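K.L.:
Test case, fold it:
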Amino acid sequence: MKKLLIILSMIIGLGAMESRINAALAAPGAAGFPQVIEGDKLRFGNLVVELFGIRAPKPGMICRAGAVEFQCGAAASQALGRIIDNYAIKCQQVSDVQLFPMLTECTIGRNDLNRLILRAGWAMVDMVTCDSHPSCATYLRDQEFAKENRKGIWMGTPPSELVALAAKPTAEDIQSSNNKAKRKATGDAPRHLFGSPFTVDLAGDMKRANAPDKTLLSFLENTF
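P.N.:
From the prediction side, this is the model:
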């Protein structure tokens, strides 16, 4: 009887383990105490994840608050570090379109990490990816809260590059992209030698290399 109970418990245990493995495979992601890479990117060991639905300032982007300019990419990274400090983060993949870095939704306990960042004012809603997502309306309200209270990048003027990245493509942008794709597919795109954007002009290069140095000639003329 005891042997039967042991066998049954082992079967049940294996079944539970298999269900957990299947669940993990069905929803890839990561969990733990990540390192902040940028204001919307985290690293879990060798895995880099990007937060889906928002855009934080990139390194080198400049924000303006009155007459003061500051590196808001670095400020956004520091702000994210303070938000997640000493908290375990859980992230789940939300899109198969982009895998490197993996697009994920992340939470701190029951709190949506995107909402915390948006309400602190250190990111914008990414209308390119978020437009049809169920959370988009909530994210926009969080963004409006930060704007009204002049938090983060909304203390002054956000970087124009960030605004462009987060904006929904216009009909003109989509048409231009489609036209470029068609030209490339039909072979009408500009052709370059060996696929390089640079042309090779050996004769012209040799002529320029052997041409007299006008600066040196003028110096010699003025000397003698």
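K.L.:
from here on, contacts and neighbour counts on C-alpha atoms
P.N.:
Noted.
K.L.:
State the distance from residue 157 to residue 64.
P.N.:
Taking C-alpha to C-alpha, to the nearest Å as the measure, residue 157 falls 5 Å from residue 64.
K.L.:
Show the residue spans covered by the strands in the protein.
P.N.:
With strands called from DSSP state E, the chain shows them at 29-32, 35-38, 41-44, 47-51, 54-55, 62-65, 68-71, 89-93, 102-108, 111-112, 124-125.
K.L.:
Name the stretch among those that sits most buried.
P.N.:
Stretch with highest mean neighbour count among the strands of the chain: strand 124-125 (a mean of 28; mean count of other C-alpha atoms under 10 Å).
K.L.:
next one: it to chain centre, how far?
P.N.:
Centroid separation for strand 124-125 versus its chain: 12 Å, with C-alpha atoms, centre = their mean, to the nearest Å.
K.L.:
Could you measure from the closest residue to residue 162 other than its chain neighbours over to residue 104?
P.N.:
Excluding its sequence neighbours, the residue lying closest to residue 162 (C-alpha to C-alpha, 6 or more residues apart in numbering) is residue 57, at 6.1 Å. Distance, residue 57 to residue 104, using C-alpha to C-alpha: 18 Å.
K.L.:
Let's compare: structure for the following, please.
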Amino acid sequence: MGVLLASGASAQTLSGSPTITDGDTLKVAGKTVRLHGIDAPEGNQQCVRADGEYLCGRSSTEALMRLVGKSEVSCEQRDVDRYRRIVGVCWVGKTNLNSEMVRLGWARAYTQYSRDYVGQESEARAAKRGIWQGPHTAPWDWRKERRK
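P.N.:
Okay, the predicted model is just below:
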């Protein structure tokens, strides 16, 4: 028997070869999985680093693609979001993809929903990795600005 989620659905574990949608979303076993506790820049979001503006959303997606490579992933469901996507923690072997994306600086800890990756974000910021190479707008603020 699976774990009952707040939404009333049963938790599940999905595994298989994923398709990477963006820096915090993938499709596995025919289901869309939003990575729990993190938020990555949107596809056309720009950030700034020493050599100028760049598409940090695209860089984030590419970082997740590199982490996964040709490996299969295993995702443990934590919840279902308002868009009916599975929210989960995904792994390639012993590598927690959610944690690694934040540690590498290609996603932010999404503290509105979880404090699981705050330490990894502090590490990335201090090391100026990924989006922390220069000024950027938090993905949740960037989306809010676009909705206006």
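K.L.:
that older thread, who are the contact partners of the counterpart of the residue nearest to residue 162 of the first structure in the second structure?
P.N.:
Pairing criterion TM-score structural alignment: the partner of residue 57 of the first structure within the second structure is identified as residue 41. Contact partners of residue 41 of the second structure, counting by C-alpha atoms under 8 Å, 6 or more residues apart in numbering, are 23, 56-57, 60, 106-107, 138-139.
K.L.:
Skipping its backbone neighbours, what lies nearest residue 53 of the second structure in space?
P.N.:
residue 47 (5.5 Å).
K.L.:
do you know how far the one you found is from residue 21 of the second structure?
P.N.:
For residue 47 of the second structure, the distance to residue 21 of the second structure equals 19 Å [C-alpha to C-alpha].
K.L.:
so who does residue 129 of the second structure touch?
P.N.:
Contacts here follow C-alpha under 8 Å, 6+ apart; on that basis residue 129 of the second structure touches 104-106.
K.L.:
and if we set it to 10 Å?
P.N.:
102-106, 121, 123 (C-alpha atoms under 10 Å, 6 or more residues apart in numbering).
K.L.:
Can you pick out the most distant pair from those?
P.N.:
Spatial extent of these (C-alpha to C-alpha) is set by the pair 106 and 123 at 12.2 Å.
K.L.:
Among those two, which residue is more densely surrounded?
P.N.:
residue 106 (29 against 15; other C-alpha atoms under 10 Å).
K.L.:
Just give me the match in the first structure for that one.
P.N.:
Match for residue 106 of the second structure (TM-score structural alignment): residue 122.
K.L.:
Same check on residue 94 of the second structure?
P.N.:
Under the alignment (TM-score structural alignment), residue 94 of the second structure maps onto residue 110.
K.L.:
What about residue 40 of the second structure, how many residues nearby?
P.N.:
Residue 40 of the second structure: 29 neighbours (other C-alpha under 10 Å).
K.L.:
shouldn't it be in contact with residue 141?
P.N.:
No: judged on C-alpha atoms under 10 Å, residue 40 of the second structure makes no contact with residue 141 at a distance of 11.6 Å.
K.L.:
ok, which stretches of the first structure are helices?
P.N.:
Using DSSP state H, the helices of the first structure run over 2-26, 72-84, 113-120, 127-130, 136-148, 160-166, 171-186, 202-210, 214-223.
K.L.:
of all the ones you listed, which lies closest to residue 33 of the first structure?
P.N.:
helix 72-84 (8.3 Å).
K.L.:
Over in the second structure, find the residue span the closest one aligns onto.
P.N.:
Going by TM-score structural alignment: helix 72-84 of the first structure matches residues 56-68.
K.L.:
between the helices of the first structure, which one is nearest to residue 93 of the first structure?
P.N.:
Closest among those, once you apply C-alpha to C-alpha, is helix 2-26, at 9.7 Å.
K.L.:
And residue 17 of the second structure, how close does it get to residue 31 of the second structure?
P.N.:
Taking C-alpha to C-alpha as the measure, residue 17 of the second structure and residue 31 of the second structure are separated by 12 Å.
K.L.:
whoops, I mixed them up, residue 127 of the second structure
P.N.:
Noted for residue 127 of the second structure: a distance of 34 Å to residue 31 of the second structure, by C-alpha to C-alpha.
K.L.:
Ok, residue 131 of the second structure next?
P.N.:
In terms of C-alpha to C-alpha, residue 131 of the second structure sits 28 Å off from residue 31 of the second structure.
K.L.:
what residue of the first structure takes the place of residue 129 of the second structure?
P.N.:
Superposed on the first structure with TM-score structural alignment, residue 129 of the second structure falls opposite residue 151.
K.L.:
center of the first structure - which residue?
P.N.:
residue 50 (5.7 Å; C-alpha atoms, centre = their mean).
K.L.:
Is it in contact with residue 113, as I believe?
P.N.:
No: using C-alpha under 10 Å, residue 50 of the first structure makes no contact with residue 113, being 11.7 Å away.
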